[in-house]
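Enquirer: 3D model of this:
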Amino acid sequence: MNTHPQVFSRKNPYYIFDKGHIKDYEGKKGYDGYIDVVDENFNKVGEIHAELLDYLKGKERIFSPSFLIEEIEDAILLVDAQGRIFFANNRYTEILGVEIRKIIGKYIQKIEPEAQIINVLKHKKPYYSPMTHIRSIDKYVSVRIKPLYIDGKFAGAYSIFRDVTEINKLTEEVERIRGVAEEYGSQMRALKAMESMNIIGKSPKFLRMVDRALTAADTKATILIRGEQGVGKEVIAKLIHEKSSRRNKPYIVINCAAIPESLIESELFGYEEGAFTGAREGGKLGKFELANGGTLFLDEIGDMPLSMQAKLLRVLENSEIEKIGSKKNKPIDVRVIAATNQPLEELIRKKKFRSDLYYRLNVVSITIPPLREREYDAIHLANHFLGEYNKKYGKNISLSREVYQLILEYDWPGNVRELRNFIEQGVILARGDQITLEDLPKNYSSMDKVLEEKTQEGEGNSIGLGEGPLKDMLAKYEREILKKFLSKYDDYDKIANLLGISKRSLYRKIKLYNLKGK
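Expert: Below you'll find the predicted structure:
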């Protein structure tokens, strides 16, 4: 293809229309196949061969800015200095779910009030975020916004963003799977450690607590174990010791509530020979010395006298003890684990516990969940204790369905210790090959309590209790009680608390009795 020399003799050799786009122009073909080329005023500036013009027009259409803007995956928005939209590509309207004709010329402040481009207009500073949530359409976008200057004068701003909602979903799913994998790994680690110590429990809450204890075990940190009576604080303390680097060193236990105030100092620190009247010949080693290199478990730390708290604090800070009757301090290497069922923060407010000692002890805090919050662990523990006491008493007793139900429903204020006592009593008192409700002391049966109270009010016939098997009457009674509470309250948490059962148990009973809420 050849082009007439004059076509390229000017800066813009062919007709330029609308800032850079080739205008279709029906020029007159010459005898040699050339077309006249005119400028903006339709003055002839040269000629171009028809084939070359067609080629250039095709390329201009493919590579024109407007064509490219519509083809890219990014959404593009341009606004003037006042926020009026003067350009938006199709991708922008697709993501926002609006039509171009309805937004061009409109203010972004009205179309998208929370758009970051508004702040860019205000502060004239660029903005970038790899992940921003557009609440109005519930989508996530990666956005880059910059102020727009023309000839050095602020003219508006432009925003380029991409829909990353699916990427965000994938990221969240990956994080969820990673979290599940980590949780599974933690649970497996906890279960393995528990198996070696014959600790029973499978609830996620309990396993997370054990995993936390294992994480802290191999450090030198002082640990404070908290929990209600009977949850097994000493069991967890022993687990921490056995899984630490001190496992082959002494593990010494002292109950601060069981020792008279006058003796606790000598029990902890020991004394020299002749330290006081009646002192043992050769003196006595205290618990700290006995535990040297290992672990000292201070149970019921909340009951320690204030005078001893100050001395314990000095030991924790200086890693040395002063025996009664001695003028020398002795260095020690002891890892201290303390435990309490008391609210130490409340004791601090009442000036019954030193705050400085509290902070020394509470380097790592581990809270053991009560049995009522451990889902089906009560059943696992009951079966474990059943096997233990069957072996001890030479029996082969099982639990009836009603007793299993009772174990699930009862709140176990004494926790694992109370459950152990409950099973031992049942094995001893069972008159057949199963432990039934009739074999148990009534204080364990919350259903019996309800029945007794109602009977005292009006012989139990206010709901037509009638006669029949005990379990049927109890079920009927329970249904009526639940029905009454559901009609009165619409807060399931409140109902569960008033009835003294877990929310999970409440849902199960509602389904069992085919009841509906308020």
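Enquirer: could you use CA atoms for every contact and neighbour count after this?
Expert: Noted.
Enquirer: what sits against Leu429?
Expert: Contacts for Leu429 were tallied using Cα atoms under 8 Å, 6 or more residues apart in numbering; they are Asp439, Leu440.
Enquirer: residue closest to the middle of this protein?
Expert: Centroid check for the chain by Cα atoms, centre = their mean gives Gly179 as the closest residue, at 9.9 Å.
Enquirer: how near is it to Ala216?
Expert: Between Gly179 and Ala216 the distance is 20 Å, computed by Cα to Cα, to the nearest Å.
Enquirer: also Lys392?
Expert: Lys392 sits 36 Å away from Ala216, taking Cα to Cα as the criterion.
Enquirer: ok, those two, which is more surrounded?
Expert: More neighbours surround Ala216 than the other of Lys392 and Ala216, with 20 against 11 (other Cα atoms under 10 Å).
Enquirer: and this one, please, so the two structures can be compared:
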Amino acid sequence: MFIHNIIKSSESILESIHDGIAIADSEENVIYVNEANYRITGIQASEFLGKKVSEVVPDSHIPQVLTTGSKLIGIKTRVNDKDVISNIVPFVYKGKIEGAISIFRDISEIRELNQKLKDAKSTIKHLYEELDFLTDADSNIVVGNNIAMVQTLKTSQKASRVSSTVLLQGESGTGKEVIARFIHKHGTRSAKPFITVNCAAIPESLLESELFGYEEGAFTGAKKGGRPGMFELADTGTIFLDEIGDMNFHLQAKLLRVLQSREIMRVGGTRQKQIDVRVIAATNKNLIQMVQDNTFREDLYYRLAVIKILIPSLRQRKEDVHLYIQNAVNKIGKRLGKNVSVTPRAIKILTEYSYPGNIRELENIMEVCIVSDEDGIIDINDLPDSVIPIKKEVKHNINLSFNEFPSLSEVEALILRKAIEAYHSKSDGNDYCSYGNHA
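Expert: Below is the predicted model:
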């Protein structure tokens, strides 16, 4: 009677529960099942009600709970070819066990929910990676609207997830090392060494020993005990081989063997050493043309160009030059301890410039402007003459036209008018740009 009253008073609640519910009395007879019970087990309520629990579900643990009076949590049970997880609790009234209730869920549903949770976590992780990619804290990375550069950074992000060899191609000053560091920073080796080697800056006679190290006595002046090379120092991390197109044929062959075998041998050494190094190479040369000219090994090229990333020149990113200016002003101004802003007309002149030295040249120009600036505002007349050659022409194209020889005061007045026309005053606040730390 006690259990029936509970069922009657709470039946609407029991029917709304998503999990399956079965209630048995103290004699192990099933007296209630909800609608979810049929959805999960496939057994009609009529086949349950009035029957012993063990008749319908031989593996049921309800009889055990009725005998011991102890609840069972997370018990796996087989019901009509379905695996379910059950929580079984006894009904105790005035010290006597009156029955038991089993609340259960299909394990396949739990697995499906777990899979959905994993998928959701994976999606969230991907979105965080995308967000991190687009709002990277590295001050050297600028994400603008240029389609080619956006694609470059997306490819770089994908490259960071694997350990394949990468070849970065682009003009001098486009930021190849910045991209290489970006790939390393966002990869699984980010906590490991990142070693940079400029193949063009080291004499050919020394490059081999710099890359692979040397043993004691390998050559005159060799350090006692020998010395590890850059590849050994980069073990488990990344080595960045800049200006790879300047490497001679002999070293190209040795580098190829390293990429194939993942082993190095020091200069003057007799044994191979196993290494685990990711190689990122960069060049401003056309390696395909060099292969055709037999100045670069074809087999090495294909070993290096597993992932090939082309970095566009700054001339090809005109729509984003203002972003690079802002980035340079903020970064350099912070380093030099100066707060500066750039006027819109100075931005316009800087945007029209061709930048043969790319981003490196732009940053150099902005540093010169910031160092020489005295009022915290970079305007046209603060820019180098090389950026605005017309500036020199204006000085020499003053048209003096008088009916008679002018007086000194008239010449001075004309020159002042021409100067004002050519170089507007900085006092016009509307011409100021919000770039820099004044923003």
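Enquirer: what about the residue nearest to the centre of structure 1, distance to Phe206 of structure 1?
Expert: Distance check for Gly179 of structure 1 against Phe206 of structure 1: by Cα to Cα, it reads 17 Å.
Enquirer: longest helix in structure 2, please.
Expert: helix 107-134 (DSSP state H).
Enquirer: what's that one packed up against?
Expert: Helix 107-134 of structure 2 is packed against strand 82-93, with contacts defined by 3 or more Cα pairs under 8 Å, 6 or more residues apart in numbering; DSSP states H and E.
Enquirer: the strand it packs on aligns to what range in structure 1?
Expert: Counterpart in structure 1 of strand 82-93 of structure 2, with TM-score structural alignment as the criterion, is absent.
Enquirer: where exactly do the helices run in the stretch 1-150 of structure 2?
Expert: Taking DSSP state H, counting those that start in this stretch as the criterion, the stretch 1-150 of structure 2 carries its helices at 2-16, 35-41, 53-56, 62-68, 107-134, 147-160.
Enquirer: mind putting the ones you listed into CSV with distance to Tyr301 of structure 2?
Expert: CSV is the format used below for the helices of the stretch 1-150 of structure 2 (distance: least, Cα to Cα, whole Å):
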stretch, distance to Tyr301 of structure 2
helix 2-16, 67
helix 35-41, 60
helix 53-56, 71
helix 62-68, 71
helix 107-134, 29
helix 147-160, 18
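Enquirer: to Val340 of structure 2, which of these lies closest?
Expert: With Cα to Cα as the measure, helix 107-134 is the member of the helices of the stretch 1-150 of structure 2 nearest Val340 of structure 2 (26.0 Å).
Enquirer: trace Lys176 of structure 2 over to structure 1, please.
Expert: With TM-score structural alignment as the matching criterion, the partner of Lys176 of structure 2 in structure 1 is Lys233.
Enquirer: so who does that match touch?
Expert: Lys233 of structure 1 makes contact with Ile225, Arg226, Gly227, Ala339, Ile368, according to Cα under 8 Å, 6+ apart.
Enquirer: with Phe104 of structure 2 instead?
Expert: Phe104 of structure 2 is in contact with Asp19, Gly20, Ile21, Val84, Ile85, Ser86, Asn87, counting by Cα under 8 Å, 6+ apart.
Enquirer: check the gap between the nearest residue to the fourth one once chain neighbours are set aside and Leu255 of structure 2 for me.
Expert: Spatial nearest neighbour of Val84 of structure 2, chain neighbours left out: Asp106 (4.5 Å); criterion: Cα to Cα, 6 or more residues apart in numbering. If you measure Asp106 of structure 2 against Leu255 of structure 2 using Cα to Cα, the figure is 58 Å.
Enquirer: with Tyr423 of structure 2 instead?
Expert: As defined by Cα to Cα, Tyr423 of structure 2 lies at a distance of 57 Å from Leu255 of structure 2.
Enquirer: now the helices for the stretch 101-250 of structure 1?
Expert: Listed from the start of the chain, the stretch 101-250 of structure 1 has helices (DSSP H, counting those that start in this stretch) covering 108-111, 116-123, 165-197, 204-217, 233-242.
Enquirer: of those helices, which is nearest Glu402 of structure 1?
Expert: Shortest distance between Glu402 of structure 1 and the helices of the stretch 101-250 of structure 1, using Cα to Cα, is found for helix 204-217: 25.8 Å.
Enquirer: packing partners for that closest one?
Expert: With contacts defined as 3+ Cα pairs under 8 Å, 6+ apart, the secondary structure elements packing on helix 204-217 of structure 1 are helix 165-197, helix 233-242, strand 364-367.
Enquirer: check the offset of the last one from the chain's centre.
Expert: So that's strand 364-367 of structure 1. Taking Cα atoms, centre = their mean, to the nearest Å, one finds the center of strand 364-367 of structure 1 at 17 Å from the center of the full chain.
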